[in-house]
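1. Return a 3D structure for these sequence lines:
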Amino acid sequence: MLKNFFFTLIIVSLFFAGLEFILALIGVKPILQTEDPLVGFSKNIPLFEETRNSDGSVILESAPNKRAIFNYQAFPMEKASNAYRIFCMGGSTTYGRPYRDKVSFTGWLRAFLKNADQKRKWEVINAGGISYASYRVARLMKEIKQYKPDLFIVYTGQNEFLEERSYGDMLDIPSWVLEFNDILSNTRTYAAVKKGIDALRQDTPEKTKKRYQLSGEVDEILSHTAGPTSYHRDEKLKSQIISHYSLNMQLMINIAKEAGAKIIFVNPAINLKDMSPFKSEHKELLSKKELKKWQELYNRASILHKVGGNIEDALVDYKLALSIDESYAELHYRVGQVLFELKKYDEAQKAFQRASDEDIAPLRILSSMQKAVEDVASENDVPLIDFSRILREAYSREYNHAVFGKEYFVDHVHTNLDGYRLLGLTLFDELIRQGIAKPDETWNEERIKAVEKELTASLDAKALADVMVNLSKVLIWAGKFDEGRNAREQAIAMNALIPKEPGMNVEIGIILMKKGKTDEALNHFKEELKISKDNRIIEKTHLYIAYVYYNDNQFDEAEKHLRIVLKNNSSLYTAHAHLGTVLEKQGRIKEAHSHYTAALRINPDYELAKKSIETMAKKEEALDKKIKRFRGIH
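-> Next up, the predicted model:
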């Protein structure tokens, strides 16, 4: 019986091996060499188009309708004999966000290569597209393979959850079936059978819709919502997206091989310490009693941590809350913050990573996806640059910890100039290791520093500051107020910010005020009043000016600005209440009481006015008692 089984197995294996050989001879290619079996696209919009120079030569340049999300790039259509053509693929990190190509890792690599090895004509092309996920990167590589690439460098994985997509009925298919499908997708037999079935199948419009097609260009979920509100926990979809990511990494390797090009993967790194989760949700089936207890512990720990400064007790309560629900991403982040403050850096790193992995809006690469990159690279013997390792080495040289944060990241995934430089230099070293680049004998550390100095000196400081201002807007829009203000602090630190946009001076003034620089803050607030025509911004500015003067005991000035606000908007209850506080400080009790009362007429639940009236009543009562005692004595 066993002998017959093995004999049958050998016959079947030989049959399929022969069939694969015949299909190869007639040009049938495995699906994973030609298409993504999980998604299609409604149309194809090429990144590069031909343009003829005045001398008649033809160049390929970024299409005008692509320049909003790609850096402008151009290279000769006819590749020179001594040229080495590198395409850097990926999303906004490859693009160089929040900056541009010049200081992206692509830009740094280009600068090092052109200065170190001038025997070759280096063509280092930035093909990073903002918000591009791996399936779009793979599709773009199919276009680029016709341009005679020598090397692809791929940095992708941060945008997999950015577009709304569905796998239709595939969500109901067990994971082992999908994995088997991935294996079959590498065979020519499967490709031939699938093509035959597709040709015979007559789909109804309803069935066609089930095989989800993405738009020709990126359509982000975030562009349709006020921040990441539309994201919800969906573990099944999450698992499918991760599988799809692995499949596309394999597809990229196949495309590179077909083009006769090498490929290098970069495993992405993320900001853990200084970027809280975008959205948190509790686990399903949490009882009302459990939720109430969890909230009590969470609130108490938050007060101990943020207000009381009692971080050890805060950690106890946070961990008790974890014992009730480990799914809430923000809770893990808070635990990480406490552990970091306690200098328990390894534990903090794990807590921050868990917070990122539990994020309901996973706009940072997940740890399971980083593992997938390692696995695909290892299985295919593809060189892998571990960006996290590079950053850990940099942190160990400069800091007493290696918990990634604002030291090298400007937001959730994009590094600062130093981070891009480090990655560019590491890729340059990898090309030397592979024998692709051969620096001349004068290349040394001093020349590396000279290249870095030259590139940095060519940057426009004002433009870089503006970049940080724009970044802060995006973060604030996404609900990241602390992170957004941190970005504006960096802009201010650059000493190149000339705020002209309405509302910008107010934001800067708030930051300066919190830093205790009230005179500078006041100057920004006053500057805002000169340029702003938006009544809401003007009101806000007068309120902050009044606040500054109040804290400086300049009550007359504070009163003046509050009355300006109320003259234009008498229904602003906060202004009434704050004016009441100023008048009370001046001893004008009846006037103060009238403004507190006015605030409560507009908003009966306004606590400041309620408590102020109660306090005034208690003071009057105490004063009456003193007067009565005084009269009784005399």
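2. Could you use CA atoms for every contact and neighbour count after this?
-> OK.
3. residues contacting D359?
-> Neighbour list for D359: 277-280, 329 [criterion: CA atoms under 8 Å, 6 or more residues apart in numbering].
4. Same list (those residues) but as TSV, adding neighbour count, distance to K625 and secondary structure.
-> Below are the contacts of D359 laid out as TSV (neighbours: other CA atoms under 10 Å; distance: CA to CA, whole Å; DSSP: H, G, I helix; E, B strand; the rest coil):
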residue	neighbour count	distance to K625	secondary structure
P277	26	55	coil
F278	23	55	coil
K279	23	54	coil
S280	20	54	coil
A329	26	55	helix
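5. Between all of those, which two are separated the most?
-> Taking CA to CA, the two most distant members of the contacts of D359 are F278 and A329; they sit 8.8 Å apart.
6. Between the two, which contacts overlap?
-> Shared contacts of F278 and A329, counting by CA under 8 Å, 6+ apart, come down to 359-360.
7. Which helix or strand contains V154?
-> Counting by DSSP states H and E, the element that carries V154 is strand 151-155.
8. Let's see this one next, to set against the first:
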Amino acid sequence: MFLLILLGTIEGTAWLADSIWEFRRRLLVGYRQQAIDHQLQPTSSAQPAASPFTSPADLHNDDPRLFVRPHRDLPGTGGELVVGGRVIPDARHATEQEPLSADAEIATSGTQVFILGGSAAYGYPYNESDSLSGELRRLLNRPRAAGSRIEFSATRVHNTAYPGWNSHDLVPIANKIAADFQPDVVIVFAGNNEWVHWRTSTCLRPGDNTNPTKPEQFVPSDAPTANGARHVLTRLAHSRSLSAVQYLVFRWQRRQSLDSARDAHLAKFESTFRLHVELTGSTYALKHPEDLRRFDPQLWHNAKRRYLDEFRRNLVKIARTLKNSRVVLVTVPFNYRLAPAWNHRQPLASDTDQEASIRRAIALANTLIGDSQPGRALATLQAAEHPDCESPVLHYLKGECLVGLNRPDEAENAFAVCREQMVGHLGGRLSINREIRRASEDAGCELLDARELFDRVQAELGGHFNRDLIHDDCHPTPLGHHHLAIAIRDLLVSTTH
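-> Next up, the predicted model:
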């Protein structure tokens, strides 16, 4: 009898509490939502995320008109441009083009200068007045210097470059210029985008099953069992005291489930490689190395060789198409300290036999650098080097060690090797410049070594690594464009065609 009175009191109190806090209603709503969530669980047929890059077909220029950058500054998009966590000073990050009339230009007296290239030649992300074309237009329209062999009065400078274009996209532009205009000088400043469309997926080993971007397969629980359990609990919830207990347990389980899902999401986010995380440094490259079990470096080298050969052929084709003009090929200056994993995961070694020893050396050297022991770190990295094994991250760390030892010239060379060995977009900088020199020789056209120019100007300014001349991954600053324009002006006025 006492037990019945106790249970009745508990149940009556529970009904009173339920009338205030509605435990049973909340519990039943939670069960219904849980059933819906189960039906909406993801499956293995999830589609991969769209590529952040523009496809080559989107960049193909088949418009019969010639478009150029406007000869005036236009309003920017507003807001700061942040690249790899760094604010780029004076950037306006907007791109525009407008059609150029061939008849109007041919009827105009004076020298016609055309610029071909990608975003660096376009002057992104700066104003037209701060770009190569704007600077060159001002310099070439100043009064002729004493002793100059060429008069550049009323010089027209047309910037046909556009962000994202590579040498393949420039060939039809050169054909338009040669066919419809009468160019006196053509400046080709290209080489940053030759393999911008390359993807790691094209260089995977046969039968790869370790693709980190592969969507996780969801293994559903036993749906009939789960539904049956919810049905029983729903029946028991008619008791308000039991529903209160069930609701508290349900809330605890739900919180645990949500916390687990959040932790899993954060872990997946941290393990997912993202573009343009850090502009300089090796932290992200060390956290997200490429896996040699899935990635074949030899396939990348084969692809890189094909890209380089095609690049040289395109430059020669452009120069020969414009054989009646002065053609100047410009080598590519670069940011020496660009982070290795700026665009792609980087393998710690190109040889699987050397990977383990290089991985250990890199880990130890990174610890020693953190402990302010660059000398010991450098010795560790040098001992692990192998002449037939590439490791962009190892050379980047060597550069950091040499910076710590106040040996900047050697550090610059180490960073340059890293930029050469980097896999994917913006890697192979030394090879690109070699092909530009070869194309100049093959086509018999003029060459301006912008890499050497930037190195010399930066040394005169004080400092290294083009820190004042390139603020982001590959685009010259207004100061860089200014010095490049001076060098081109001096080349044009001091030599004869």
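9. Y84 of the first structure belongs to a strand, doesn't it?
-> Yes - looking at Y84 of the first structure with DSSP: H, G, I helix; E, B strand; the rest coil, it is inside a strand.
10. any idea what it aligns with in the second structure?
-> By TM-score structural alignment, Y84 of the first structure lines up with T111 in the second structure.
11. Burial check on its match, number of neighbours?
-> Neighbour count of T111 of the second structure, defined by other CA atoms under 10 Å: 18.
12. what's the distance between it and E452 of the second structure?
-> Noted for T111 of the second structure: a distance of 28 Å to E452 of the second structure, by CA to CA, to the nearest Å.
13. With C418 of the second structure instead?
-> 18 Å.
14. Please apply the same query to M422 of the second structure.
-> M422 of the second structure sits 21 Å away from E452 of the second structure, going by CA to CA.
15. Check G444 of the second structure too.
-> From G444 of the second structure to E452 of the second structure the distance is 21 Å (CA to CA).
16. One more: D263 of the second structure?
-> With distances taken as CA to CA, D263 of the second structure is found 50 Å from E452 of the second structure.
17. before we move on, what about C445 of the second structure?
-> To E452 of the second structure, C445 of the second structure is 18 Å away according to CA to CA.
18. And for stretch 93-112 of the second structure, what's in contact with it?
-> Residues external to stretch 93-112 of the second structure that are found in contact with it (CA under 8 Å, 6+ apart): 65-70, 76-77, 81, 124-126, 152-158, 180-185.
19. try 6 Å this time
-> Residues outside stretch 93-112 of the second structure that contact it (CA atoms under 6 Å, 6 or more residues apart in numbering) are 66-69, 76, 125, 154-156, 180-181, 183-184.
20. Where in the second structure does the strand holding V154 of the first structure fall?
-> Going by TM-score structural alignment: strand 151-155 of the first structure matches residues 185-189.
21. and that stretch, how far from the first structure on average?
-> In the superposition with the first structure, the average deviation recorded for stretch 185-189 of the second structure is 0.7 Å (mean CA distance after the TM-score superposition for the first structure).
22. gap between that stretch and the chain center?
-> In terms of CA atoms, centre = their mean, to the nearest Å, the centre of stretch 185-189 of the second structure is found 26 Å from the chain centre.
23. what's the matching residue for L363 of the first structure over in the second structure?
-> By TM-score structural alignment, L363 of the first structure lines up with L426.
24. ok, that match to R456 of the second structure distance?
-> The value you get for L426 of the second structure to R456 of the second structure, if CA to CA is used, is 22 Å.
25. For those two, indicate the residue with more neighbours.
-> Of the pair L426 of the second structure and R456, L426 is the one with more neighbours under other CA under 10 Å, namely 25 against 14.
26. Quick one: classify the residue lying closest to the more buried one once chain neighbours are set aside as helix, strand or coil.
-> Among residues not flanking L426 of the second structure along the chain, N192 sits closest, at 6.0 Å (CA to CA, 6 or more residues apart in numbering). At N192 of the second structure, secondary structure determined by three-state DSSP is coil.
27. OK, contacts around F250 of the second structure?
-> Contacts of F250 of the second structure by CA under 6 Å, 6+ apart: none found.
28. a helix runs through it, doesn't it?
-> Yes - assessed with three-state DSSP, F250 of the second structure lies in a helix.
29. any idea how far it is from S19 of the second structure?
-> From F250 of the second structure to S19 of the second structure the distance is 19 Å (CA to CA).
30. next one: N324 of the second structure
-> Counting by CA to CA - N324 of the second structure and S19 of the second structure are separated by 92 Å.
31. All good on my end, thank you.
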